[in-house]
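>>> predicted model, plus sequence, below.
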Amino acid sequence: MPRPGSHKYDIKRSRLRNELDDAGIPDKRADELANEILRNPRGLRARLTHVARRFVPRPGRRGT
């Protein structure tokens, strides 16, 4: 895992941030979430599940 502040870390954060932004998460929140995911890879699955529940409509329900 690259260390925060390194070039590799910045590249990974930027790519992850863009993916989150493309998924519909607001810019500022996408940046914070990307940093949090890269700093705590063990919590990645739980964090992404939380994001999915918030932003992805469940089957059979209408999105707002």
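Noted; the coordinates are in hand. Numbering: from 1, shown residues only.
>>> going forward, measure contacts and count neighbours with C-alpha atoms only.
Fine.
>>> show me where the protein has helices.
Ranges of helices within the chain are 7-22, 27-39, 44-55, based on DSSP state H.
>>> just put the ones you listed in TSV and tack on mean neighbour count and distance to Met1.
Shown next, in TSV, are the helices of the chain (neighbours: other CA atoms under 10 Å; distance: least, CA to CA, whole Å):
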stretch	mean neighbour count	distance to Met1
helix 7-22	16	8
helix 27-39	17	8
helix 44-55	12	14
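>>> next up, a structure to set beside the first:
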Amino acid sequence: MPEPGSKAYDKERARRRKEAENRGISDQDANIEANESLQADPKWQSRGPRTERGKGPKGERQGE
């Protein structure tokens, strides 16, 4: 799954932005609409850290 900040995410955001512009939405509003639609779509949401190292130092983690 692509995540925010990845190349696939950026390409999808650009595609959605261009679609919005073609519907007559202004440039700035099209960018906002593309970001909001991607953030609302579960396919494009972040899954969080994938490894133990990504969670931070073991002594500082909550609830483990």
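On my side now, so go ahead. A quick note: this is a predicted structure, and the numbers were derived from the prediction, not measured.
>>> show me what Asp22 of structure 1 lines up with in structure 2.
Taking TM-score structural alignment, the alignment pairs Asp22 of structure 1 with Asn22 from structure 2.
>>> how close does Ile25 of structure 1 sit to Met1 of structure 1?
Taking CA to CA, to the nearest Å as the measure, Ile25 of structure 1 falls 25 Å from Met1 of structure 1.
>>> what about those two, which has more around it?
Neighbour count, other CA atoms under 10 Å: between Ile25 of structure 1 and Met1, Ile25 has more, with 18 against 8.
>>> now that one: closest residue in space, sequence neighbours ignored.
Phe55 (7.5 Å; CA to CA, 6 or more residues apart in numbering).
>>> what's the one you found aligned with over in structure 2?
Aligned partner of Phe55 of structure 1 by TM-score structural alignment: none.
>>> okay then, goodbye and thanks.
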